[in-house]
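S.K.: Take this sequence and fold it.
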Amino acid sequence: MTRQSERTGASLSRRKFIVGAGAAGVAGLAGCTENTDSGGSTDSGGGSTGSGGDSTESQTLSGDVDIAGSSTVFPLATAMAERFQSQHSEVSVNIQSTGSGGGFANYFCTGQTQFNNASRPIKGEEEQQCSSNDVEPVEVKVATDALTVIVNNDNDWIGDGLTVEQLNQIWSAESPPETWADINSEWPDEPLELYGPSDASGTYDYFIEAILGEEGPGHRQDYSATEQDRTIVQGVQGSEYAIGYLGFAYYSENQDSVQAVPISDGDGEYVEPSLDNALEGKYTPLSRPLFTYAAKSALAENHIAEFAKFWIENATSREIVANEVGYVPLSEDEQTEMMDKLESAIEEAN
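M.R.: Next up, the predicted model:
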């Protein structure tokens, strides 16, 4: 068993705010819109203030930016929105944590938001729904996550960790185990208490793809499902026999409350979830890309386009993406690729 040792010190209080806001579900950042504190809001970590700070110096941006989608991407979107609004006080960024699928179905593909955050790629049926409403999604990778399995701090029997096979056994809808002893006879004969994201979450979808297999029997449904990651942490924290899974950022915010479980992908080596292990490709199969999707037509509006470019120009910042939020930043090559895609979409929208 392991506790991630990378601590972020001064950024802790900010990240606690972000996670708390995510649990609230809807976060209109009006308070941040008027924030003119230059102490932290304009610090991008890598020395870049993004295109929102340079290319628009001679113009005033104004208007609303509406974002729905993934609770996993929510804290990263919030961090970028805070900084953008500190430079453009007449822009209001409103973010809803609805789950990837909920955001696509109820907000983005119906034309109510300009962006949808997602912790997995858009599905074919979602693309069809968008198309039927004349919404053309532009996929932009914004970071890499290490999906994290957590257990209670009093769990002292798992030892080195869990295998992918054991995770499959725990969460599969086919003959799911009822007790820990059903997984390993040496473990306690006590009921499993399971916590995880709902089926509206991209984390749920990715877990099925990576652990259960899309052609398998599916995800068991006798568990406490929620769209709020803080609820998963609280559930696991409250029971010795609990287990759950969620995005790394929410675990990293609660390292004293729960334990992260190292995972073996069948080679006998148990790998802990960490930013470095995800970046190096060691944490398989649970490291995954994170996205935001922009509606191409909305990019014709200056404040929408400038916010999107600002996000990508700061997506390589270790200070923001890794230290403050808890994800792996884009590489410079990835940043160039995403910016080229974004610039092309903006040009086509105008």
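S.K.: make it CA atoms for all contacts and neighbour counts henceforth
M.R.: Will do.
S.K.: how many other residues sit next to residue 149?
M.R.: 25 (other C-alpha atoms under 10 Å).
S.K.: right, and residue 306 touches residue 63 too?
M.R.: No. Taking contacts as C-alpha atoms under 8 Å, residue 306 lies outside contact range of residue 63: 11.6 Å.
S.K.: okay, the two: which has more neighbours?
M.R.: Remark: of residue 306 and residue 63, residue 306 carries more neighbours, 20 against 15, as counted by other C-alpha under 10 Å.
S.K.: tell me which element the more buried one is part of?
M.R.: Per DSSP states H and E: residue 306 is located in helix 302-313.
S.K.: Next secondary structure after that helix?
M.R.: By DSSP H and E, the next helix or strand past helix 302-313 is helix 332-349.
S.K.: Count the residues that sit near residue 211.
M.R.: 21.
S.K.: if I look at it, how far off is residue 286?
M.R.: As judged by C-alpha to C-alpha, to the nearest Å, residue 211 and residue 286 stand 8 Å apart.
S.K.: Check residue 232 too.
M.R.: With C-alpha to C-alpha as the criterion, residue 232 and residue 286 are 18 Å apart.
S.K.: neighbour count winner among those two?
M.R.: Legend: neighbour count by other C-alpha under 10 Å for residue 232 and residue 286, higher for residue 232 (26 against 23).
S.K.: Excluding covalently adjacent residues, which one is nearest to the more buried one?
M.R.: Nearest residue to residue 232, sequence neighbours excluded (C-alpha to C-alpha, 6 or more residues apart in numbering): residue 195, at 5.5 Å.
S.K.: contacting residues around the residue lying closest to residue 295 once chain neighbours are set aside?
M.R.: Of all residues beyond its chain neighbours, the one nearest residue 295 is residue 137 (4.8 Å), with distances taken as C-alpha to C-alpha, 6+ apart. Residues counted as contacts of residue 137 (C-alpha atoms under 8 Å, 6 or more residues apart in numbering) are 127, 130, 293, 294, 295, 296.
S.K.: I'd guessed the last one sits against residue 345; true?
M.R.: Yes. Using C-alpha under 8 Å, residue 296 is in contact with residue 345, at 6.1 Å.
S.K.: hey, what's in contact with both of these two?
M.R.: residue 138.
S.K.: Look at these two and report which has more neighbours.
M.R.: Between residue 296 and residue 345, residue 296 has the larger neighbour count (other C-alpha under 10 Å), namely 24 against 21.
S.K.: which ones are touching the more buried one?
M.R.: Contacts for residue 296 (C-alpha under 8 Å, 6+ apart) come out as 135, 136, 137, 138, 345, 346, 349.
S.K.: can you put those residues in JSON lines and add distance to residue 86?
M.R.: Shown next, in JSON lines, are the contacts of residue 296 (distance: C-alpha to C-alpha, whole Å):
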{"residue": "135", "distance to residue 86": "29"}
{"residue": "136", "distance to residue 86": "29"}
{"residue": "137", "distance to residue 86": "27"}
{"residue": "138", "distance to residue 86": "26"}
{"residue": "345", "distance to residue 86": "26"}
{"residue": "346", "distance to residue 86": "23"}
{"residue": "349", "distance to residue 86": "27"}
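S.K.: Now show me the structure for the sequence below, then we'll compare the two:
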Amino acid sequence: MTPHTLLAAVAAACLTLPAAGAAVVKIDGSSTVYPISNAVAEEFEAARKNVNVEVAVSGTGGGFAKFCRGQTDVSNASRPISAKEMQACREAGVRYVEMPVGYDALTVVVNPRNDFVQSLTPAQLKRMWEPAAKGRVATWQQIDPSFPDVRLRLYGPGANSGTFDYFTEAIVGKARQARSDYIASEDDYLIVRGVKRNPGAIGYFGYAYYLENRRKLKAVPIDNGHGPVLPSPATVENGSYAPLSRPIFIYVAERALERSEVRAFVEHYLDNGARIVKRQNYVPLADAVYRSNRKNLDDRRYGTVFGGTEAVGARIEDMLRRPAQE
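M.R.: Alright, predicted model coming up:
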């Protein structure tokens, strides 16, 4: 399933009851990770007719809230679990195995009629999005004197989104700190439509959503001091698309792993994840990372190696060598 079918699939899932006697695996969280987990679910259900996998979307933060209340088995996340969420899970007695499943490239997009933006720097993006810009930075000319005096219209994910958390950490310098006078939505397709309709618009979301809508939008190269770089699998893998490359995750609850259907689903995810990640237009991790995930699953290595922070720019291979914290 492509990201284009996201809302229809979620709505249909909410109206579909599991088959009588079927076991159920419940997943919620990130809209970015949804296409991957949903594709895995479809394959798994085709092979295991007696299991229903329900994949919902409430954003990374919303997904963790349910996960730490014991309401879901697996949480999709476009950022690592935060310190606050770690505490909530700890207080509720919810232990978890953390598994990175791929890389994403946060993609900055503008209207295709925008002919003046050839690239942007992280500093310019910060000038647009930082809290101090509210009510003050209103035109493109305020970002760069060479840009025209065109009204700046900003579109981005809402506060429950892990994409919002990561972008603000990487660009503004602190997670969840951004001007409040932008058009926010948990639905990436509303961001697509908003940027498409407004010549002065700019927005951001995951790479797969850009690829699906690349005829409607223009991706902006990011110049982090070494020249403009567009998001792509190659620039994510070689580290040149910085600082907007990021790992994406699933988290699996300890209690859920006691159920054979959850264990089998997660094993199917790990065995087929690289292929499905690539098919869904994300970037697979190194084979060694998927093997490490499987070992962590077998050894029941609970907790997170990120310590409740984003760790912008960190290599997954290096992070996995750190001790896990709960």
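S.K.: if we can go back for a sec, which ones among the contacts of residue 137 of structure 1 are found in strands?
M.R.: With DSSP state E as the criterion, strands contain 293, 294, 295 from among the contacts of residue 137 of structure 1.
S.K.: Run a quick neighbour tally on residue 148 of structure 1.
M.R.: For residue 148 of structure 1, the neighbour count with other C-alpha under 10 Å is 24.
S.K.: Tell me the counterpart of it in structure 2.
M.R.: Residue pairing (TM-score structural alignment): residue 148 of structure 1 is matched to residue 107 of structure 2.
S.K.: isn't that match right next to residue 219, touching?
M.R.: Yes. In terms of C-alpha under 8 Å, residue 107 of structure 2 counts as a neighbour of residue 219; the distance is 6.6 Å.
S.K.: Find the nearest non-adjacent residue to residue 198 of structure 2, please.
M.R.: Using C-alpha to C-alpha, 6+ apart and skipping the chain neighbours, the partner closest in space to residue 198 of structure 2 is residue 111 (6.6 Å).
S.K.: if I pick the one residue sitting closest to the centre of structure 2, what's in contact with it?
M.R.: With distances taken as C-alpha atoms, centre = their mean, residue 78 lies nearest the centre of structure 2, 3.0 Å away. Contacts here follow C-alpha under 8 Å, 6+ apart; on that basis residue 78 of structure 2 touches 30, 32, 33, 60, 162, 163, 246, 247, 248, 249.
S.K.: Would you mind finding the match for the first one in structure 1?
M.R.: Think residue 30 of structure 2. Per TM-score structural alignment, residue 30 of structure 2 is aligned with residue 70.
S.K.: how far away is its match from residue 234 of structure 1?
M.R.: Counting by C-alpha to C-alpha - residue 70 of structure 1 and residue 234 of structure 1 are separated by 19 Å.
S.K.: tally of neighbours for residue 32 of structure 1?
M.R.: 20.
S.K.: what secondary structure does it sit in?
M.R.: Per DSSP: H, G, I helix; E, B strand; the rest coil, the local secondary structure of residue 32 of structure 1 is helix.
S.K.: same deal with residue 13 of structure 2?
M.R.: helix.
S.K.: List the residues that contact it.
M.R.: Taking C-alpha under 8 Å, 6+ apart as the test, what residue 13 of structure 2 contacts is 54, 55, 56.
S.K.: can you tell me which residue in structure 1 aligns to residue 141 of structure 2?
M.R.: Using TM-score structural alignment as the criterion, residue 141 of structure 2 maps onto residue 181 of structure 1.
S.K.: so who does its match touch?
M.R.: 187, 188, 189, 190.
S.K.: rerun that using 10 Å as the cut-off
M.R.: The contact partners of residue 181 of structure 1, by C-alpha atoms under 10 Å, 6 or more residues apart in numbering, come to 187, 188, 189, 190, 191, 192.
S.K.: ok, and the most crowded of those?
M.R.: The most crowded member of the contacts of residue 181 of structure 1, judged by other C-alpha under 10 Å, is residue 192 (20 neighbours).
S.K.: ok, now how distant is the counterpart of residue 124 of structure 1 in structure 2 from residue 90 of structure 2?
M.R.: Alignment note (TM-score structural alignment): residue 124 of structure 1 maps to residue 83 of structure 2. According to C-alpha to C-alpha, residue 83 of structure 2 and residue 90 of structure 2 sit 10 Å apart.
S.K.: for residue 156 of structure 2, same thing?
M.R.: 31 Å.
S.K.: and the two? which has more neighbours close in?
M.R.: Counted by other C-alpha under 10 Å, residue 156 of structure 2 and residue 90 do not tie: residue 156 has more neighbours, with 27 against 15.
S.K.: so what corresponds to the more buried one in structure 1?
M.R.: With TM-score structural alignment as the criterion, residue 156 of structure 2 matches residue 196.
S.K.: Next up, the contacts around its match.
M.R.: So residue 196 of structure 1 contacts 149, 203-204, 223-229, 231-233, 235-236, 243-246 (C-alpha under 10 Å, 6+ apart).
S.K.: let's see it at 6 Å
M.R.: 225, 244, 245 (C-alpha atoms under 6 Å, 6 or more residues apart in numbering).
S.K.: so can I have JSON lines of those showing neighbour count and secondary structure?
M.R.: Output for the contacts of residue 196 of structure 1, formatted as JSON lines (neighbours: other C-alpha atoms under 10 Å; DSSP: H, G, I helix; E, B strand; the rest coil):
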{"residue": "225", "neighbour count": "19", "secondary structure": "strand"}
{"residue": "244", "neighbour count": "24", "secondary structure": "strand"}
{"residue": "245", "neighbour count": "24", "secondary structure": "strand"}
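S.K.: quick one: which of those residues is nearest to residue 311 of structure 1?
M.R.: residue 245 (27.1 Å; C-alpha to C-alpha).
S.K.: Neighbours of residue 239 of structure 2, how many?
M.R.: 14.
S.K.: And the aligned partner of it in structure 1, how far from residue 202 of structure 1?
M.R.: Under the alignment (TM-score structural alignment), residue 239 of structure 2 pairs with residue 281 of structure 1. Going from residue 281 of structure 1 to residue 202 of structure 1 by C-alpha to C-alpha gives 21 Å.
S.K.: and if you look at residue 54 of structure 1?
M.R.: 34 Å.
S.K.: Compare the two (neighbour count), which wins?
M.R.: Just comparing residue 54 of structure 1 and residue 202: by other C-alpha under 10 Å the higher neighbour count belongs to residue 202, 26 against 11.
S.K.: my guess is the more buried one contacts residue 120, does it?
M.R.: Yes. In this structure, residue 202 of structure 1 is within contact of residue 120 by C-alpha atoms under 6 Å, at 5.3 Å.
S.K.: Which part of structure 2 matches the helix holding residue 306 of structure 1?
M.R.: Taking TM-score structural alignment, helix 302-313 of structure 1 hits residues 260-271 over in structure 2.
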